[in-house]
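# Kindly generate the corresponding structure for this input.
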Amino acid sequence: MTTPNTPGGAAPSSMNLRGAVDLSTLKARAQSRETPGAGPGGPASAGGGSPFIVDVTEQVFPQLVQLSAQVPVIVAIGASWSEQSAQVLAVLEALAVEQAGRILLARVDFDGQPGVAQAFGAQGVPTVVGILKGQPVPLFEGVLAEPQVRSYLEELLKVAQANGVTGSLNNDAQGAGAQEPADQPLPPLHQEAFDAIEAGDYAAAAAAYRKALAEQPADQDAKAGLAQVELMERLRTADATAVRTAAAESPDSVEAQLAVADLDLSGGHVEDAFARLTGFIARSSGEDRETARVRLLELFDIVGPTDPRVNKARSALARALF
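Prediction:
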């Protein structure tokens, strides 16, 4: 494998919790029982080292998703044969210890845990992704110097604070006796869809969302949910390398371009997905153009109507159409 290109400079000025596929697809594949050796607060620490650094398997992963509502989870995807992975991991481990429970560092073996790596759209190592409230937040790929890695981490902590993720893994005394506010129950059809997603039955989830839309056509959550589960179903058996190769070889194939746009969005490369489809729409016509336009609107629903990337892409779509 090759190491992905590394974006230079400091951390992006703003990160967004939306715009990447929900990790329910991986949660549904994981075993529901707790992993042996895991403590009551989360997965077991790796090798008896820092309690703020863990090794990840698909079985442990649901616990990390739950913990991401309490603290940011930093997922470092690397490989034992990669010197660059070791360099990045050493920096992240030092920062995790320094943060003393404000973050959890989750180490993923690219070769040993391909399902976890694929869930984040990792094309190479090292790849570093955050999780906040169950949503992936792409951070960086390749090797960065310690000040740049620290900058990404600080930015993620700011986003976490803005979204109420301000807990600590080192606050047993503080958390004792504290009671979490009860979640509001979902509408019945939304709960039915969520349960189906947890079971990996995306067709049933889509059917539930369609029922909800039939009852309330203005239900934006159902509309976004339907678009998302349809995307998850399309990606279930997708081979990233084959998809990207087909798109490169067939730039005028609507099916190939839709598939790679799905892949980009699932990995958090939102602007790339939008630009690919608006570019295709601009140079195509007829049924292919309409098919791409409809899919682009579905991707807008997944990312969210208030996201600035959606507003920018809507303007690009209007220029492409007119």
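
# C-alpha from now on. contacts and neighbour counts both.
Fine.

# which SS class is Leu251?
Wrong residue type there; residue 251 is Pro, not Leu. coil (DSSP: H, G, I helix; E, B strand; the rest coil).

# What count of nearby residues applies to the residue lying closest to it once chain neighbours are set aside?
Using Cα to Cα, 6 or more residues apart in numbering and skipping residues adjacent in sequence, the residue nearest Pro251 is Gln257, 6.9 Å away. Neighbour count for Gln257, taken as other Cα atoms under 10 Å: 23.

# now Gln257: how far from Phe300?
16 Å (Cα to Cα, to the nearest Å).

# if we can go back for a sec, so which other helices or strands are in contact with the helix or strand hosting the residue nearest to Pro251?
Gln257 belongs to helix 254-266 when assigned by DSSP states H and E. Counting by 3 or more Cα pairs under 8 Å, 6 or more residues apart in numbering; DSSP states H and E, the packing neighbours recorded for helix 254-266 are helix 220-235, helix 240-249, helix 270-283, helix 286-303.

# Second input sequence below; structure requested for side-by-side comparison:
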Amino acid sequence: MQPRNMSMSGVVDLAAVKAAGEAKTKAEQARAETARQGGAGAVPASSLVIDVDEAGFESDVLQRSTEVPVVIDFWAEWCEPCKQLSPVLERLALEYNGRIVLAKIDVDANQALMQQFGIQGIPAVFAVVAGQALPLFQGAAPEAQIRQTLDQLVQVGEERFGLTGIAVEAGGEGAEQQEAPAPPPGPHDALLEAAVQALDEGDFAGAVQAYRNVLSDDPVNTEAKLGLAQAELLGRVGGLDPQQARKDAADSPADVDAQLAVADLDLAGGHVEDAFSRLVETVRGTAGDDREKARLRLLELFEVIGGDDPRVAASRAALARVLF
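Alright, predicted model coming up:
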């Protein structure tokens, strides 16, 4: 499991099934028709970041995805993590210079699209490649991880679907923003990148230490708090035998450590509600140190998902009812 479910495994699996072959054929046909009509020509840099609504989704996203991978940023004005993530995605869309297009969808104004994609918390980032939709990640994430995901998306688009991107005009609206120098590195960027690299290499202890080093100097650093919770989770589940852990929890429902282990496995496997529910019930059925241990683990798992996720809000309310 990559932090925040940031994995391109879905793309690879998608390309392996029949639907992906059909999507590739349709993409090739669409490009051939465009070429027959004289080609699409270069587009202004300003068209690399677009606002999309339900009415324009087919033309702005589905049709465009036959030429270039379209990254979708589901956001809302009230969402604080969205305000951190969206500017990064917009800057990267310009930097990738036609290899991706960023489509921004306001979930408050486009509830049908939100439901269609099964969005349960924002920010949520998806991609559409040759008409095929797939999740990329949810919540704010370190820029290094976002770049890695976009690089993999571009690679899959080229290798599996023949999407080589679109030509971008030199100059014109948006060019100054595209050519602007990258912002100076932050004081903790090197440590955060080292933590991401450690995660990629499976060195969870190293990632934990790197994130803790950041937090010792900047206790409110959002990326480090999120990364630490994820790295600790990955470290805990890495040594578990899932089948044995679930058997132990079923055989010994009063064993708090056994329940914590299965909750970790559930969250790592994407079964968020199951993990939260198990720990709420563990808190309900325990007292003293055992109850506190279960409560703290639940709070740690909230950090992994992000406080803006509605599943976290619902579970916080359930925990409060149990405690008070």
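
# residue range for stretch 275-282 of the first structure in the second structure?
Residues 277-284 of the second structure are matched to stretch 275-282 of the first structure when aligned by TM-score structural alignment.

# What mean distance separates that stretch from the matching residues in the first structure?
Mean deviation of stretch 277-284 of the second structure from its aligned counterpart in the first structure after superposition (mean Cα distance after the TM-score superposition for the first structure): 0.4 Å.

# Residues contacting that stretch, please?
Contacts with stretch 277-284 of the second structure, where a contact means Cα atoms under 8 Å, 6 or more residues apart in numbering, come from 256, 259-260, 263, 290-292, 294-295, 297-298, 315, 318-319, 322-323.

# can you check stretch 287-298 of the first structure too?
Against stretch 287-298 of the first structure from outside (Cα under 8 Å, 6+ apart): Ala224, Ala227, Val254, Leu258, Phe274, Leu277, Thr278, Phe280, Ile281.

# Would you pull up how far that stretch lies from the middle of the chain?
In terms of Cα atoms, centre = their mean, to the nearest Å, the centre of stretch 287-298 of the first structure is set 24 Å apart from its chain centre.

# Kindly report the same for stretch 148-159 of the second structure.
15 Å.

# re earlier: can you tell me the mean distance of the helix holding Gln257 of the first structure from the second structure after alignment?
Looks like 0.5 Å for helix 254-266 of the first structure (mean Cα distance after the TM-score superposition for the first structure).

# about what we covered before: among the helices and strands packed on helix 254-266 of the first structure, which is nearest Tyr202 of the first structure?
helix 220-235 (5.7 Å; Cα to Cα).

# can you tell me what part of the second structure that closest one aligns to?
Counting by TM-score structural alignment, helix 220-235 of the first structure corresponds to 222-237 in the second structure.

# What are the contacting residues of that stretch?
1, 3-4, 140-142, 192, 199, 204-205, 207-208, 211-212, 214-215, 261, 264-265, 268, 300-301, 303-304, 306.

# Kindly supply the PyMOL command isolating those of the residues you listed that are buried.
Here is the PyMOL command that picks out the buried ones among the contacts of stretch 222-237 of the second structure, judged by 16 or more other Cα atoms under 10 Å:
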select buried, resi 1+3+4+140+141+142+192+199+204+207+208+211+212+214+215+261+264+265+268+300+301+303+304+306
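
# Count the neighbours of Glu192 of the first structure for me.
18.

# Aligned counterpart of it in the second structure, please.
Looks like Glu192 of the first structure aligns to Ala194 there (TM-score structural alignment).

# Name the residues of the match of stretch 275-282 of the first structure that come out as buried.
For stretch 277-284 of the second structure, by 16+ other Cα under 10 Å, it's Ser277, Arg278, Leu279, Val280, Thr282, Val283, Arg284.

# cool, stretch 148-155 of the second structure as well?
Thr149, Leu150, Asp151, Gln152, Leu153, Val154, Gln155.

# In three-state terms, label the second one for me.
In other words, Leu150 of the second structure. Going by three-state DSSP: Leu150 of the second structure is helix.

# same thing with the fifth one?
Three-state assignment for Leu153 of the second structure (three-state DSSP): helix.

# Relative to Ala32 of the second structure, how far out is Arg284 of the second structure?
From Arg284 of the second structure over to Ala32 of the second structure (counting by Cα to Cα), the distance is 62 Å.

# now do Lys293 of the second structure
From Lys293 of the second structure to Ala32 of the second structure the distance is 61 Å (Cα to Cα).

# All set now, cheers.
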